[in-house]
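1. sequence first, predicted model second:
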Amino acid sequence: MLKQYGHFINGAFVAPLEGEYFESHNPATLETLYEAARGSAADVDAAVEAARRAFENPAWRRMSQTKRGHLLRRLGDLIGENAEELARLETQDNGKLLREMRGQLASVPEYYYYYAGLADKIQGSQIPSNSPDLLNYTQREPLGVVGAITPWNSPLTLTTSKLAPALAAGNTIVIKPSEYTSRTILRVAELTVEAGFPDGVVNVVTGFGAEAGAALVANTTIAKISFTGSTATGSAIAASTAARFIGSTLELGGKSPNIVFEDADVANASMGVVAGIFAAAGQTCIAGSRVFAHRSVYDELLERVSERAKSIVIGDPMDLSTELGPLAFADQRDKVDSYVSLGVSEGANVLTGGTRPKLELPGYFYSPTVLTDVDNSMRVVREEIFGPVAAIMPFDTEEEVLALANDTEYGLAAGVWTKNLSRAHRMASRLEAGTIWVNTYRAMSPMSPRQGFKNSGVGIEHGMESVNEYTRLKSVWINTDEGPVADPFVMRG
């Protein structure tokens, strides 16, 4: 009999109010893994109410910032102690390589440690005043109940990017994970109770975006929505939150350029291109899917990347020799396939890949694909595919590639490969993206802020700046002069 998971509300698992569950499947083997509660608006309301009560409870509201930091550190410890279990659960849920998940689980606790250290560094400041009798200072306060909607491609890491700073700032939270990846988020919610967080501080409602996700966004108690996912959904969330005058942090799509100049170490650059688009089967918002190579090194780079793509070991993500696992679900595999077909119809050449490989496993696999004879006007180059598909194009000058790289509605990340230090700084300054990597790709740290430009989102995740996203700023004025007010119709200042 399949295991059933309820929602995690007020410190315990509870059955869905409408009694409905949905199945989750292993994308590599297609076996049914478990059933998760299908969240309704009523379930969301119950979770938000639990979070509201927890926010107002002195056990949380009056807890010192330092104590909140201690709880975050303990949660990081528990995630580290359960890292192997969490890595395996996530690999089974979304098909990410077990070896990659083990690497992620080695770093996830560091996020909690980082925000644990920041918890008692959230502070205001004293503001100079024109009058010696007026004391003006600021203080930062938690927002209240935060809603987090998280994706299927990196659920643990991307949920941590929201959960850790929200808790450090003193908020409570309701998380709606992707319907494809519920288990690890439910397990972390359990660990928050073991770590000592009061009941109701962290709640999880599982289910579908159009049902549970929409209800979370619409709930009028929610003080902020933090979302990672598609630009279209992010736009709808932004409209909804703006209409209610609450904040939103939105990490959305990308079509990131990876630029290789003539003076680059081509061997290293080719590995950076491979890492940028084929790691995680291309299912990452920062995927370097548009590759620009200087014409003098274009042929060499193309050969190196295509040969490595052909040799990538595709198979069971639980096998440590596997280099490329499945896409997370059937619709995503079909979307990638349809984009490659679209590219061909637009005139692209499939240099390698472009097929569903024949394997013993029945899952949603797709071959690493390299497209040539492409340009920036093609849909396959302009639109996010979210799969292992690289479009590689030549360029001649720095100004030309800058124009091409910036000619996109997205602005999440970019890569630059060059030995010229001056050029590296010029490119970093002029590329329209929130993260720029030079002679590397996919480097990440909880200490380094991430922000999307243009249609890649609003708000900041990671770094000290992200904590402020979960606070509101209050300005306090105190008149220390106990004498009479000289003129009640003159503004003090």
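-> Cool, the structure landed.
2. every contact and neighbour count from this point should use C-alpha atoms.
-> Will do.
3. surely residue 459 and residue 250 touch.
-> Yes: in this structure, residue 459 is within contact of residue 250 by C-alpha atoms under 8 Å, at 6.3 Å.
4. ok, those two, which is more surrounded?
-> residue 250 (28 against 18; other C-alpha atoms under 10 Å).
5. which stretches of the stretch 351-493 of the chain form strands?
-> Residue ranges of the strands in the stretch 351-493 of the chain, as given by DSSP state E, counting those that start in this stretch, are 369-372, 389-395, 410-411, 413-417, 435-438, 450-451, 453-454, 457-458, 460-461, 471-479.
6. hang on, I meant the stretch 1-150 of the chain
-> 4-5, 7-9, 12-14, 21-25, 32-37, 126-127, 134-142, 145-149.
7. report the buried residues of stretch 48-64.
-> 48, 49, 50, 51, 52, 53, 54, 55, 57, 60, 61 (16 or more other C-alpha atoms under 10 Å).
8. returning to that earlier point: can you say which of the strands of the stretch 351-493 of the chain is packed in most?
-> strand 413-417 (a mean of 28; mean count of other C-alpha atoms under 10 Å).
9. helices or strands next to it in the packing?
-> strand 257-260, strand 435-438 (3 or more C-alpha pairs under 8 Å, 6 or more residues apart in numbering; DSSP states H and E).
10. okay, one more to line up with it:
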Amino acid sequence: MDLSNRLNDPALFKTQSYINGEWVGGDASFAVDNPANRQTLAEVSDVGEAGAKAAVTAAAEGFRVWRKTSPFERTRVLLKWLELIQEHTDDLATLITAEMGKPWREAKGEIAYGAGFVEWSAHEAARIHGETLPVPAPGARGWTIRQPVGVVSCITPWNFPAAMITRKAAPALAAGCSLVIKPAPETPLTALALAELADRAGFPKGTFNVICGDAAKLGPVMTGSPDVRMIGFTGSTEVGKLLMRQAADGIKRVALELGGNAPFIVMDDADLDAAATGVAQAKFRSGGQTCVSPNRIIVQDSVADAFIERLEAKISAVKAGDGFDTESDIGPLIHDEAVERVDALVKQAVSGGARIVVGGQPLADELGGSFYAPTLIDGGSFDLEIARSEIFGPVASVYRAKDEEQILGLANDTPYGLAAYLYTRDMGRVHRMSEGLDYGMIGVNAPMVGSASTPFGGVKESGIGREGGKWGVEEFTELKYVLLAGVNS
């Protein structure tokens, strides 16, 4: 695919931050590289601490305007942003593939997924309301009001550089909040393109800000400024804990979507072909670099060999390659350090008794970038690091277990609780096991759990709060109670 036209479009390809309706540079810059070939795509300005402060100040001023804007006007502007995102799907997908590496058709799917949150949230703007309440005082009336929380700092990851922004920004804007968005340094170009489209959509100055630069300088402003009232973050549990500690000084609200260690459970009555297809879809999406990616595939003993045979055929057919190659099923990992980490996990698993069925090695020499072979591992101990932490790579690791009780114990033996998958045709098992799994989302005979209309989020160390549906919008509101006395006096 020829990138020259899209990637050189000056109207879309931005390398400066967007603050208070203007494009702003900094004194330093950082490189954005294509992980498929290690070529530099752009040098992006680092606005530093001064830029972060300017963005927060602009957002505080923008909030004063946007919070008073009619919800119907907020709907109109959000729908205009949606229209522009959909119109530029190919451009945005090209940026995602270039800076993150996922296959172009998958990147287009991400744009559609992310656009769904804009559409849903746009219509939710006019559905934010309170309730009339019974009160004990004679002649009095009570009611609740939902109002926007204020300036929101959004810190987003590289694995879904468009959707993780729209999933936070759209509901916050629908609620009447203003934003300061910091994208990951690996993938700022998509975020800046979304800011360009937001500018064209007509958001008031200061309402929508995107800043790029060193997290060590930008982060303390985004979490510490008294003008910021909420922090929305998607990323690692380690960083989430740090942000939560920083937010504590100002008693700021947090919405955290953090790490996962998803079990994919295959019971002895499951449709094994459907389960193998489900693993292939869920595990290798974004090259395994998703927080809901199956990490531990737990299969009931009696069907384990038959399931592994089916899964081996699926994984053997997965082709790694440049995301702009139409024959590629998965792209590169985000950088060489990620490849080294995944390879170390695989080697440790083998030393711990696991068997490599397919793959098991980096592909840098063959493909010239940060690639790792689609891999299937059979066996090994649950005490191994590969079973205890996120793999974040194209490695499916299968474990065997005896019965429901043992499987639930193994599945829940983790500090994480984001997503889990269960394949069974027994409705009794569906209820028992879905209620017994300590996870925020359960996919039963379904390899995908997220949508714009449903709640997305986890329990335990996988986060706080929910994104999506009415719950996603309510996260960005404060509930206020009003008591009016003497109505009938």
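-> Right, received. Where do you want to start? Remember, predicted model here, so these are calculated numbers, not experimental data.
11. what's the TM-score here?
-> The TM-score (TM-score structural alignment, normalised by the length of structure 2) is 0.95; 479 aligned residues with a C-alpha RMSD of 1.7 Å.
12. save the strands of the stretch 1-150 of structure 1 as TSV, and put in mean neighbour count too.
-> Listed next are those as TSV, based on neighbours: other C-alpha atoms under 10 Å:
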stretch	mean neighbour count
strand 4-5	18
strand 7-9	26
strand 12-14	15
strand 21-25	18
strand 32-37	20
strand 126-127	13
strand 134-142	17
strand 145-149	28
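13. so which of the ones you listed gets nearest residue 115 of structure 1?
-> strand 134-142 (14.6 Å; C-alpha to C-alpha).
14. against structure 2, where does that closest one fall?
-> Across structure 2, the stretch matching strand 134-142 of structure 1 (TM-score structural alignment) is residues 140-148.
15. which one in structure 1 is aligned with residue 273 of structure 2?
-> Match for residue 273 of structure 2 (TM-score structural alignment): residue 267.
16. neighbours of its match, how many?
-> 12.
17. give me the secondary structure label for it.
-> helix (DSSP: H, G, I helix; E, B strand; the rest coil).
18. that one is in contact with residue 304, isn't it?
-> Yes: Residue 267 of structure 1 is in contact with residue 304 according to C-alpha under 8 Å; the separation is 7.5 Å.
19. circling back to that earlier point, distance of the match of residue 273 of structure 2 from residue 185 of structure 1?
-> 39 Å (C-alpha to C-alpha, to the nearest Å).
20. got it, and residue 27 of structure 1?
-> Taking C-alpha to C-alpha, one finds residue 27 of structure 1 at 18 Å from residue 185 of structure 1.
21. residue 314 of structure 2: neighbour count?
-> Considering only other C-alpha under 10 Å, residue 314 of structure 2 is surrounded by 17 other residues.
22. same thing with residue 19 of structure 1?
-> 11.
23. can you tell me the closest non-neighbouring residue to the counterpart of residue 117 of structure 1 in structure 2?
-> Counting by TM-score structural alignment, residue 117 of structure 1 corresponds to residue 123 in structure 2. Nearest non-adjacent residue to residue 123 of structure 2, counting by C-alpha to C-alpha, 6 or more residues apart in numbering: residue 75, 6.0 Å away.
24. and whichever residue in structure 1 pairs up with the one you found, what is it in contact with?
-> Applying TM-score structural alignment, one finds that residue 75 of structure 2 aligns to residue 69 in structure 1. If you count contacts by C-alpha atoms under 8 Å, 6 or more residues apart in numbering, residue 69 of structure 1 has them with 115, 116, 117, 118, 119, 120, 168.
25. try it again with 7 Å
-> 116, 117, 119, 168 (C-alpha atoms under 7 Å, 6 or more residues apart in numbering).
26. residue in structure 2 paired with the last one?
-> When structure 2 is aligned by TM-score structural alignment, residue 168 of structure 1 is paired with residue 174.
27. how near is the equivalent of residue 371 of structure 1 over in structure 2 to residue 257 of structure 2?
-> Under the alignment (TM-score structural alignment), residue 371 of structure 1 pairs with residue 377 of structure 2. Per C-alpha to C-alpha, residue 377 of structure 2 is found 28 Å from residue 257 of structure 2.
28. do the same with residue 135 of structure 2
-> In terms of C-alpha to C-alpha, residue 135 of structure 2 sits 37 Å off from residue 257 of structure 2.
29. which SSE is the residue mapped onto residue 341 of structure 2 from structure 1 in?
-> When structure 1 is aligned by TM-score structural alignment, the residue opposite residue 341 of structure 2 is residue 335. Element membership for residue 335 of structure 1 (DSSP states H and E) is helix 330-345.
30. elements contacting that helix?
-> Helices and strands touching helix 330-345 of structure 1, by 3 or more C-alpha pairs under 7 Å, 6 or more residues apart in numbering; DSSP states H and E, are helix 379-382.
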